[in-house]
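Student: Quick one, fold the following:
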Amino acid sequence: MLERLLEEKKKLLNEVSQKVRTESDASKFEIGDIYDIASSERERELTLMLGDREREKLHEIDMALERLQDKDYGICEECGEPIGEARLRALPFTRVCVDCKTKAE
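Tutor: From the prediction side, this is the model:
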């Protein structure tokens, strides 16, 4: 699971890096009327929102790596029971089992 988490982290950091490069390249050539500017601002807002989600996912991956190191990985933070292997394969940075996630929703 360590390799999977590290791969997820690398992939996420590459995606963020690409978005930052794209955004900075686009802003260099920004010329247009008020509608173009408004549209560009909206795109930047969406990029920032995605950035928040990506930061949260990166944090969750880092926390999962800590749990691996502390030997707490794969244990539900809510009920203390083992998280199913299928759930961990699908979402390697999850902190709760399927039952607890379902109850929370």
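Student: Going by C-alpha atoms from here, please, whenever you check contacts or count neighbours.
Tutor: OK.
Student: Which residue of this protein lies farthest from its centroid?
Tutor: residue 33 (34.8 Å; C-alpha atoms, centre = their mean).
Student: Could you point out the helix or strand that follows the helix or strand hosting residue 42?
Tutor: According to DSSP states H and E, residue 42 maps onto helix 34-69. Proceeding N to C from helix 34-69, the next assigned helix or strand is helix 85-90, under DSSP H and E.
Student: Would you mark the buried spots in that next one?
Tutor: residue 88 (16 or more other C-alpha atoms under 10 Å).
Student: going on from it, what's the next piece of helix or strand?
Tutor: Following helix 85-90 in sequence, per DSSP H and E, is helix 98-104.
Student: Would you do the same for the sequence below? I want to compare the two.
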Amino acid sequence: MTLSNQEIQGFKKTLLMQKKEILENGSAEHKENNGLAEETGDLTSYDNHFADLATELDEREKDITIEDAARERLELINTALDRIREGNYGICVDTGEQIDRERLEAIPYAIRTKEAQDRLEDRKEGNKSETEASFATGGEREDARIRTVDDLQEEHGNSTRIPSSEDERSDD
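Tutor: Predicted coordinates:
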């Protein structure tokens, strides 16, 4: 079930609208952030309460996460538009199979079939668990330079420990 030229043009229109929306939201967000900085008028953060600074930091982290997601989505949209120009829109980059029309309607910038995307995500999950396992505490590690707080405390003692009278005598 190949996509007709009319369907491809419909997807192109959808992609261009999504791209415009992302760019407009990013521009509005940038203006809003600049306006907020001017509004508060603070040149330094020395007189701000630490809770206010923590809230501001949390908001910045959220904004950065949203901006990163928008940037990634914009990149995917641009890739889909390039694929339309090249004539291979709707074809899976991994398998060469046709991507289901329903999938493209839901995610017009999809470059893989659902099955190929699932396999990719399964591979990523497998790699992630291997990485996480390499930082497990206790036991032998592949890299002897990686040490945990427990390892350091066991080797050197607790640095917050109050010295006992025996420790004070041994210093004399």
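Student: TM-score, when you put one on top of the other?
Tutor: After superposition, the two chains reach a TM-score (TM-score structural alignment, normalised by the length of structure 1) of 0.90; 105 aligned residues with a C-alpha RMSD of 1.4 Å.
Student: Go ahead and flag the most central residue of structure 1.
Tutor: residue 57 (2.4 Å).
Student: Translate it into the numbering of structure 2.
Tutor: Counting by TM-score structural alignment, residue 57 of structure 1 corresponds to residue 73 in structure 2.
Student: For residue 51 of structure 2, see how far away its match is.
Tutor: Residue 73 of structure 2 sits at a distance of 33 Å from residue 51 of structure 2 (criterion: C-alpha to C-alpha, to the nearest Å).
Student: so how far does stretch 77-90 of structure 1 reach from one end to the other?
Tutor: End-to-end distance for stretch 77-90 of structure 1, by C-alpha to C-alpha: 18 Å.
Student: so it aligns onto which residues of structure 2?
Tutor: Under TM-score structural alignment, the match for stretch 77-90 of structure 1 is residues 93-106.
Student: now for residue 38 of structure 2: what does it line up with in structure 1?
Tutor: So residue 38 of structure 2 corresponds to residue 28, using TM-score structural alignment.
Student: gap between stretch 23-33 of structure 1 and the chain center?
Tutor: 27 Å (C-alpha atoms, centre = their mean, to the nearest Å).
Student: go on, stretch 36-43 of structure 2?
Tutor: Counting by C-alpha atoms, centre = their mean, stretch 36-43 of structure 2 comes out at 29 Å from the chain centroid.
Student: Then stretch 29-36 of structure 1?
Tutor: 31 Å.
Student: And for stretch 55-67 of structure 2?
Tutor: 12 Å.
Student: same thing with stretch 95-105 of structure 1?
Tutor: How far stretch 95-105 of structure 1 lies from its chain's middle: 19 Å, per C-alpha atoms, centre = their mean.
Student: mean shift of the helix or strand where residue 22 of structure 1 lies relative to structure 2?
Tutor: Secondary structure from DSSP H and E places residue 22 of structure 1 in helix 2-28. Once fitted to structure 2, helix 2-28 of structure 1 is off its aligned match by 1.2 Å on average (mean C-alpha distance after the TM-score superposition for structure 1).
Student: Which positions within that helix qualify as buried?
Tutor: In helix 2-28 of structure 1, counting by 16+ other C-alpha under 10 Å, buried: 5, 8-9, 12, 16.
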